[in-house]
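Asker: The following comprises the amino acid sequence and a computationally predicted model.
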Amino acid sequence: MRLEEAAEYFRVHKDTVRRWISEGRLTGYMVGPNTLRVLRDEVEGLPRPIPTAGSAA
């Protein structure tokens, strides 16, 4: 899964996905000299926050 796809899944910026990789929350895989991907199963396995009344969804 491309970082952009993972970011869209979580409704976050792709830099957030990169941070999660650096923090160890996700595993990043280099599939080319400049191409970083994550596993779809791993992304879908992360908990997603539930929007609250005060948050914009």
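Answerer: Arrived safely, thanks for sending.

Asker: drop to CA atoms for contacts and neighbour counts, all remaining ones
Answerer: OK.

Asker: what's next to the helix ranked longest in the chain, contact-wise?
Answerer: When the chain is scanned for its longest helix (criterion: DSSP state H), the result is helix 14-23. When contacts are defined by C-alpha atoms under 8 Å, 6 or more residues apart in numbering, helix 14-23 is touched by residues 3-4, 6-7, 26-28.

Asker: Structure two is appended below for comparative analysis:
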Amino acid sequence: MAERRAIPVYLSLEEAAEAMSVSVKTIRRWIAAGMLPAYRCGKRAIRIKLEDLESAPREIPTTRL
């Protein structure tokens, strides 16, 4: 029996922003900085793989004394 591959889940920018509790603008910045891969579907739609979003690095703010 052949092994079954999982179909990747793709999110819109709005869904990705909501999942990460950030703004759509932040998601766009991550894409532009190369921190988050994105895929164009059609002429305008941009989608992000859920697995890429889950592994996206998140900056932790630090306190300077």
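Answerer: Cool, the structure landed. Just so it is clear, the model here is predicted, and its values are computed rather than measured.

Asker: Just the element for the most centrally placed residue in the second structure, please.
Answerer: For the second structure, the residue nearest the mean C-alpha position is Leu53 (3.7 Å; C-alpha atoms, centre = their mean). Here Leu53 of the second structure is covered by helix 50-54, with elements defined by DSSP states H and E.

Asker: Work out the gap between that helix and the centre of the chain.
Answerer: On the basis of C-alpha atoms, centre = their mean, to the nearest Å, helix 50-54 of the second structure is displaced by 6 Å from the centre of the chain it belongs to.

Asker: Kindly report the same for stretch 25-41 of the second structure.
Answerer: Its chain's C-alpha centre lies 7 Å from the corresponding centre of stretch 25-41 of the second structure when counted by C-alpha atoms, centre = their mean.

Asker: what stretch of the first structure does it fall on?
Answerer: Taken onto the first structure by TM-score structural alignment, stretch 25-41 of the second structure occupies residues 15-31 there.

Asker: how close does the longest helix of the first structure sit to the second structure?
Answerer: Mean deviation of helix 14-23 of the first structure relative to the second structure after superposition (mean C-alpha distance after the TM-score superposition for the first structure): 0.5 Å.

Asker: Now that helix: buried residues?
Answerer: 14, 17-18 (16 or more other C-alpha atoms under 10 Å).
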